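Engineer: take this sequence and fold it.
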Amino acid sequence: MTPNGDFADRTFLAETVHKRDIFSETISGTLEGVENFPVVLRKLDGVPLYAKPVAWFLARKEIRGLQAVQGIEGTPVLVRVDKVGLLRSWTQGTPLQLAKPTDPAFYKDAKRLLREMRRAGVAHNDIAKPQNWLMTHEGRAAVIDFQLASVHRKGSKFLRVLAREDLRHLLKQKRAYAPELLTASEHRMLAQKALPARIWMATGKKLYNFITRKLMNWSDGEGTEDRIERDGPALDKALRPLPQISDIALCTYALPAKGVGLYVFVETALTGSDLEKLLPSPAPESVQPVLRLPRAADGSLRMDALQLIATNRLDELEQLCSSEPALAEDLKPIISQRLNLTDRILRK
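Structural biologist: Next comes the predicted model:
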């Protein structure tokens, strides 16, 4: 479904924040009075003043890229742009790291998509990330997140170079999930990184990572320190004996450019402020009181689900909940009160 001219004036109804960083907040939802057309808002009006120039620079790149690919199947529909941010259609599908496609038809369609984008003068420039590729319910290919996209004169040499890199990054996904489908020519392309890409990796990317991760505390996934082994015993000793606490569960999650944080779920009727008074030093970064922790049939804690909540892996949580409706009911209040704010449920 594509929007008609009236859609741009409809009120956006927020449902779920999927990502929050220094440059924007990505919120999915619906348009008031419009059915079967989910949308997503890249919200920019709350960006800190010092980050606004970069935030709007990225937004303008996304807007220009989306305008250029309108009508191409597998790309988002740009609904409107205003002072709040940019609103586009929500592409329904499964991220590649979860879909793990092995059907040759998917990769054939993905090549079709890149080819049509190149004909429109667009290079995506950020599809090395599997989460920016989706497999739709029909098994087709789709791409999202045009923040780093660039638009060029059709047929220009630079466009051909960047489009080749987009294709090479698609082949990296194919190598990860269906290596048996790679042809001899595709193997050769994978081994030949373009010169601009080599220069970027050696220079620009290092500066980009330093600015975004170190100076601006943009979220990343670095850090491997075992916080549970180090801090877990003290938490067990301080919390488990208390009559107000039934159980605790410890998980880890990546902190913005600072290593690993400790996320503690506490089965209790106490409030968060009450719990903070009971914590040993050093205290964990996140402590969430939960009335009932999710458990398997044998009574063991569902640590797989709790780890997904702690690390904000919303796509995987949705898949897990759709396959286990009973578990979904247990998880719903925990997800709605989650403390790691890169993902957060807004509307119950």
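Engineer: going by C-alpha atoms from here, please, whenever you check contacts or count neighbours.
Structural biologist: Noted.
Engineer: how about the contacts made by Gly221?
Structural biologist: Ala254, Leu255, Pro256, Ala257, Gly259 (C-alpha atoms under 8 Å, 6 or more residues apart in numbering).
Engineer: likewise Ala110?
Structural biologist: Arg140, Ala141, Ala142, Leu170.
Engineer: confirm it sits in a helix?
Structural biologist: Yes: with DSSP: H, G, I helix; E, B strand; the rest coil as the criterion, Ala110 is located in a helix.
Engineer: I'd like the structure of this one too, to check against the first:
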Amino acid sequence: MPDQPLTFVPDTVLKRDVFSETIAGHLAEDPSRKVALRKLDGVPIWARPIAWYLARKEIRGLRAVQGIEGTPELLRVDKVGLLRSWSEGTPLQLARPVDREFYRDAKRLLRQMRRHGVTHNDIAKPQNWLRTPEGRAAVIDFQLASVHRRRGVMFRTMAREDLRHLLKQKRAFAPDLLTASEKRLLARKSLPSRIWMATAKPVYNFITRRLMNWSDGEGTEDRIARDGPAIRELAARHDALRDVALCTYALPARGVGVYVFAETDMDAAELRALIPEARAELVQPVADLPRRQDGSVRSDVLQLIATNRLDDLEEVLRREPELEPLLCPIVAARLNFTDRVLRG
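Structural biologist: Take a look at the predicted model:
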């Protein structure tokens, strides 16, 4: 980490959950340099021990992968939180890479991390993988990473799980590229993974989702699971609502809100009267929801609109210009302007 002071200038909130707030910004000393801050000083007192436990794992992991292409650089640690370099790229669920070179580079990244004794342990989430503008692989969010002094059974098992989780991404977006050996690896979960899924995972889900009303799904706090069924039931009872798509976004003060895109001819006032604010903070009528060829709703692009991530949306539209006529009126009428923007 550099010795000189670094002054962080916040731009946009990327994510909020009970354990941290992730904010994108730049350095006052170098406005052209984008950085990201995992902010911890606003965490509730009861959650601080867990928040700093996760932060210490991230600090150790980022220091261990220093210099590996495709990993963030840790710039500063203080009582406010962790400041790291910005990782430029598109999350995998949006990039949906189908080229062989990306997966080769992703394996290269895992091999280099393994040489440094690091396992990521959280790359089953496609949002923790990025496809850079150059088409290369990058990983973010090292909160669950482990740094191993010895290359024993536990290290080899966790490294194997990292590879297996990469292959799950490959199966989701480019199944035709899977080799026979990769298919065999996918079919064999490690023993610790099977034990976790059978024993600890249900307990973890009960504590976080039932007792804490929180999940590890990018700070959604399970609002969709909690309020979604009631909203969908309302939609099913009214012929004027053809379909609804539910997204989450970080509330300006704290927590997570629900954003409903409703395919309907109703106006905004009628829709708001139908869906109470206790169920969804924002409701937006749209003439047509964006859909894939199989008819499923493009929740990926709607999530970008709900969270005001228009820069990422522009990247999607460059790849899929046919979406622009449908999305432009939805973007123009969007309701969340203040969540992500922190400066004028």
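Engineer: before we move on, the earlier item: can you flag which of the contacts of Ala110 of structure 1 belong to helices?
Structural biologist: In this view, the contacts of Ala110 of structure 1 that belong to helices under DSSP state H are Leu170.
Engineer: from the contacts of Ala110 of structure 1, which is closest to Tyr177 of structure 1?
Structural biologist: Using C-alpha to C-alpha, Leu170 comes nearest to Tyr177 of structure 1 of these, at 10.9 Å.
Engineer: can you count the residues close to the aligned partner of the closest one in structure 2?
Structural biologist: Aligned by TM-score structural alignment, Leu170 of structure 1 pairs with Leu166 of structure 2. Around Leu166 of structure 2 there are 22 other residues, counting by other C-alpha atoms under 10 Å.
Engineer: equivalent analysis for the one 5 residues further on, please.
Structural biologist: For Arg171 of structure 2, the neighbour count with other C-alpha under 10 Å is 16.
Engineer: in the stretch 101-250 of structure 1, which spans are helices?
Structural biologist: Counting by DSSP state H, counting those that start in this stretch, the stretch 101-250 of structure 1 has helices at residues 104-119, 157-177, 184-190, 195-199, 205-209, 227-239.
Engineer: nearest to Val77 of structure 1, of these?
Structural biologist: Taking C-alpha to C-alpha, helix 104-119 is the member of the helices of the stretch 101-250 of structure 1 nearest to Val77 of structure 1, at 13.9 Å.
Engineer: ok, average deviation of the closest one from structure 2?
Structural biologist: Compared with structure 2 after the fit, helix 104-119 of structure 1 shows a mean deviation of 0.8 Å (mean C-alpha distance after the TM-score superposition for structure 1).
Engineer: buried set for that helix?
Structural biologist: The neighbour-count check on helix 104-119 of structure 1 (16 or more other C-alpha atoms under 10 Å) flags Phe106, Tyr107, Asp109, Ala110, Lys111, Arg112, Leu113, Leu114, Arg115, Met117, Arg118, Arg119 as buried.
Engineer: pull up the aligned stretch in structure 2 for it.
Structural biologist: Going by TM-score structural alignment: helix 104-119 of structure 1 matches residues 100-115.
Engineer: cool, and stretch 62-79 of structure 1?
Structural biologist: Taking TM-score structural alignment, stretch 62-79 of structure 1 hits residues 58-75 over in structure 2.
Engineer: distance between the matching stretch and the chain's centre?
Structural biologist: Its chain's C-alpha centre and that of stretch 58-75 of structure 2 lie 19 Å apart, by C-alpha atoms, centre = their mean, to the nearest Å.
Engineer: and what of stretch 191-198 of structure 2?
Structural biologist: 24 Å.
Engineer: what range in structure 1 matches that stretch?
Structural biologist: Using TM-score structural alignment, stretch 191-198 of structure 2 corresponds to residues 195-202 of structure 1.
Engineer: mind listing the strands for structure 2?
Structural biologist: Along structure 2, the stretches classed as strands by DSSP state E are 8-17, 20-27, 30-39, 74-77, 81-85, 90-91, 118-119, 129-131, 137-139, 146-147, 241-250, 256-264, 282-286.
Engineer: now for the third one, which elements pack on it?
Structural biologist: Same thing as strand 30-39 of structure 2. For strand 30-39 of structure 2, the packing partners by 3 or more C-alpha pairs under 8 Å, 6 or more residues apart in numbering; DSSP states H and E come out as strand 20-27, strand 81-85.
Engineer: in CSV: those, plus distance to Ser146 of structure 2 and mean neighbour count.
Structural biologist: Listed next are these as CSV, based on distance: least, C-alpha to C-alpha, whole Å; neighbours: other C-alpha atoms under 10 Å:
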stretch, distance to Ser146 of structure 2, mean neighbour count
strand 20-27, 19, 21
strand 81-85, 17, 21
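Engineer: quick revisit: which members of the buried residues of helix 104-119 of structure 1 are the farthest-apart pair?
Structural biologist: It's Phe106 and Arg119 that sit farthest apart of these, by C-alpha to C-alpha, at 20.1 Å.
Engineer: these two touch, right, Leu162 of structure 1 and Asn125?
Structural biologist: Yes: between Leu162 of structure 1 and Asn125 there is a contact at 7.1 Å, judged by C-alpha atoms under 8 Å.
Engineer: neighbour count winner among the two?
Structural biologist: Leu162 (20 against 17).
Engineer: burial count for the closest residue to the more buried one other than its chain neighbours?
Structural biologist: Once flanking residues are discounted, Leu162 of structure 1 sits nearest to Ala123: 6.0 Å by C-alpha to C-alpha, 6 or more residues apart in numbering. When neighbours are counted by other C-alpha under 10 Å, Ala123 of structure 1 registers 29.
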